[in-house]
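A.B. asks: after the sequence you'll find the predicted model.
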Amino acid sequence: MNSRPLYWFPLAIIAVLAGLSAWLQFAVNTTQPGVLGSGLHIADYMIERFMVSRTNLAGQVIYTLHADRAEHYLDDDTTQLTKPHLVANDDQQGSADIRSTRALVTAQGKQVNFIGHVVLVRDARDAQGPMTLTTEYLEAIPDQRIMRTDRPVLVQGKSIKMTAGGLELNNQTQILQLTHRVKARYEPI
């Protein structure tokens, strides 16, 4: 009786596993087009009815971001949102409510770029009434509570109507800076 095939069988299995491991390592590390791991901008996961909140150390909600759909992309760690809605709360400084057609959230959620029919309603509880801002693009930096755009913008309040080529709104300091081609109409209360 020949026992050599009994020795070769485990060695063959080990050789096949080693070959598969080498191929898998090559497939993951390669950057050639058409090969696994090619760096294509493909969503790695999608979420329907997405919602995320940020709280302070006391557990109070600072802001909440909702969207009908969220698609995360692993290659640049960005997330694309469909019909986003950001609500930033601050008991002392007021609130901001932003809606748009879509948005892009940068890596680690540091910035949210609202794109397409952006409507921001600032502090609807204020004694002077709400301020509504309408534009086509708006950058929001939630942790710093700053919103800005370099696109034409319409700002309307209870007794004021302004247009500008861009703006920056700091929700902490409540300072609104309008840039180039500013036109304003103010009616005393």
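C.D. replies: Arrived safely.
A.B. asks: CA atoms for contacts and neighbours, from now on please.
C.D. replies: Will do.
A.B. asks: distance check, Pro5 against Ala12.
C.D. replies: 10 Å (C-alpha to C-alpha, to the nearest Å).
A.B. asks: in contact with Lys183, which residues?
C.D. replies: Taking C-alpha atoms under 8 Å, 6 or more residues apart in numbering as the definition of contact, the neighbours of Lys183 are Met162, Thr163, Ala164.
A.B. asks: tell me how far the residue most central in space within the chain lies from His72.
C.D. replies: If you average the C-alpha coordinates of the chain and look for the closest C-alpha using C-alpha atoms, centre = their mean, you land on Val105, 1.7 Å from that point. Applying C-alpha to C-alpha, the value for Val105 to His72 is 9 Å.
A.B. asks: next: Asp90.
C.D. replies: To His72, Asp90 is 29 Å away according to C-alpha to C-alpha.
A.B. asks: these two: who's more crowded?
C.D. replies: Here Asp90 and His72 are set side by side on neighbour count (other C-alpha atoms under 10 Å), and the busier one is His72, at 20 against 16.
A.B. asks: helix or strand for that one, just tell me which one.
C.D. replies: strand 61-73 (DSSP states H and E).
A.B. asks: got another one to weigh against that:
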Amino acid sequence: MSGRAYFSSPLIFLIILVLLTFWLDLLTRPSEQNKNDNVYPNPDYIVEDLSGIRVDHEQDIQRKFSAQKLVHYLGDKVTHLAQASFTNIDPENPLLRLQADQAEIKNKGEDIYLTGNVFAVRGTDDEKNKLTLKTDYLHLIPDENLVKTDQAVIITRLNTTIHATGLEFNNRVGMIQLMSKVSAINN
């Protein structure tokens, strides 16, 4: 017997068939889509000049919103609003009104991200304790009556103007926590 390896023609045919199968599988497979690509590039609906209200009858809380334009994308699970305003009416807390150039609503309304000329007012215009807030970005968490930002913010109350970077404002307890670079001016 010789020391050469012995290959039968059926075994060679089987190896070629397996390699050919893998090669054809790679050729016919659809190209992988980039995870950043939106499968649905067009909005599934657009609404203009809208307003709405959400009422919690047990706690007598009303949340109102309005926007010039609402755009929703099926693949995003995010709702985009242009020229948005939100109002939180809670009999146990001061009125809270927010306005922004844009807003994104995520997690079925649990998180709202306001961007561009964000303006917030706590209290009514005739109240002495009225507080105003200006920033370029604000994260609103309506169920917790909480707003946060890590951007520059200007707070005005009575004759005092406060500049800071970063803020957490809990309207339920009326507490404002300023994060850094805080300066105050008494007018």
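C.D. replies: Happy to help now that I have it. Note that the structure is predicted; figures quoted are calculated from it, not measured.
A.B. asks: what about the residue nearest to Ile141 of structure 1 when sequence neighbours are not counted, how many neighbours?
C.D. replies: In space, not counting the residues next to it along the chain, Ile141 of structure 1 is nearest to Gln111; the distance is 4.7 Å by C-alpha to C-alpha, 6 or more residues apart in numbering. The criterion is other C-alpha under 10 Å. On that basis, Gln111 of structure 1 has 18 neighbouring residues.
A.B. asks: counterpart of Gln111 of structure 1 in structure 2?
C.D. replies: Under the alignment (TM-score structural alignment), Gln111 of structure 1 pairs with Asp111 in structure 2.
A.B. asks: test my guess that its match contacts His139.
C.D. replies: Yes: contact between Asp111 of structure 2 and His139 holds when scored by C-alpha atoms under 8 Å: they sit 7.0 Å apart.
A.B. asks: tell me what the strand or helix carrying Leu86 of structure 1 is packed against?
C.D. replies: Using DSSP H and E, Leu86 of structure 1 sits in strand 85-88. Contact partners of strand 85-88 of structure 1 among helices and strands, from 3 or more C-alpha pairs under 8 Å, 6 or more residues apart in numbering; DSSP states H and E: strand 61-73, strand 96-99.
A.B. asks: what are the buried residues along the longest one?
C.D. replies: Using 16 or more other C-alpha atoms under 10 Å as the test for burial, strand 61-73 of structure 1 gives Ile62, Tyr63, Thr64, Leu65, His66, Ala67, Arg69, Ala70, Glu71, His72, Tyr73.
A.B. asks: can you put those in a markdown table and add distance to Leu81 of structure 1?
C.D. replies: Conversion of the buried residues of strand 61-73 of structure 1 to a markdown table gives the following (distance: C-alpha to C-alpha, whole Å):
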| residue | distance to Leu81 of structure 1 |
| --- | --- |
| Ile62 | 20 |
| Tyr63 | 16 |
| Thr64 | 14 |
| Leu65 | 10 |
| His66 | 9 |
| Ala67 | 6 |
| Arg69 | 6 |
| Ala70 | 5 |
| Glu71 | 7 |
| His72 | 9 |
| Tyr73 | 11 |
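A.B. asks: which among those gets closest to Glu168 of structure 1?
C.D. replies: Out of the buried residues of strand 61-73 of structure 1, the one with the shortest distance to Glu168 of structure 1 is Tyr63. That distance is 18.9 Å, counting by C-alpha to C-alpha.
A.B. asks: residues touching the closest residue to the closest one other than its chain neighbours, list them.
C.D. replies: Once flanking residues are discounted, Tyr63 of structure 1 sits nearest to Ala88: 4.1 Å by C-alpha to C-alpha, 6+ apart. With contact set as C-alpha under 8 Å, 6+ apart, Ala88 of structure 1 has these partners: Ile62, Tyr63, Thr64, Ser95, Ala96, Asp97, Pro142.
A.B. asks: name the nearest of the residues you listed relative to His41 of structure 1.
C.D. replies: Relative to His41 of structure 1, the closest of those is Pro142; by C-alpha to C-alpha it sits at 25.5 Å.
A.B. asks: mean deviation of the next helix or strand along the chain from the strand holding His72 of structure 1 from structure 2?
C.D. replies: Beyond strand 61-73 of structure 1 in the direction of the C-terminus, DSSP H and E gives the next helix or strand as strand 78-82. Superposed on structure 2, strand 78-82 of structure 1 shows a mean distance of 0.4 Å to its aligned residues (mean C-alpha distance after the TM-score superposition for structure 1).
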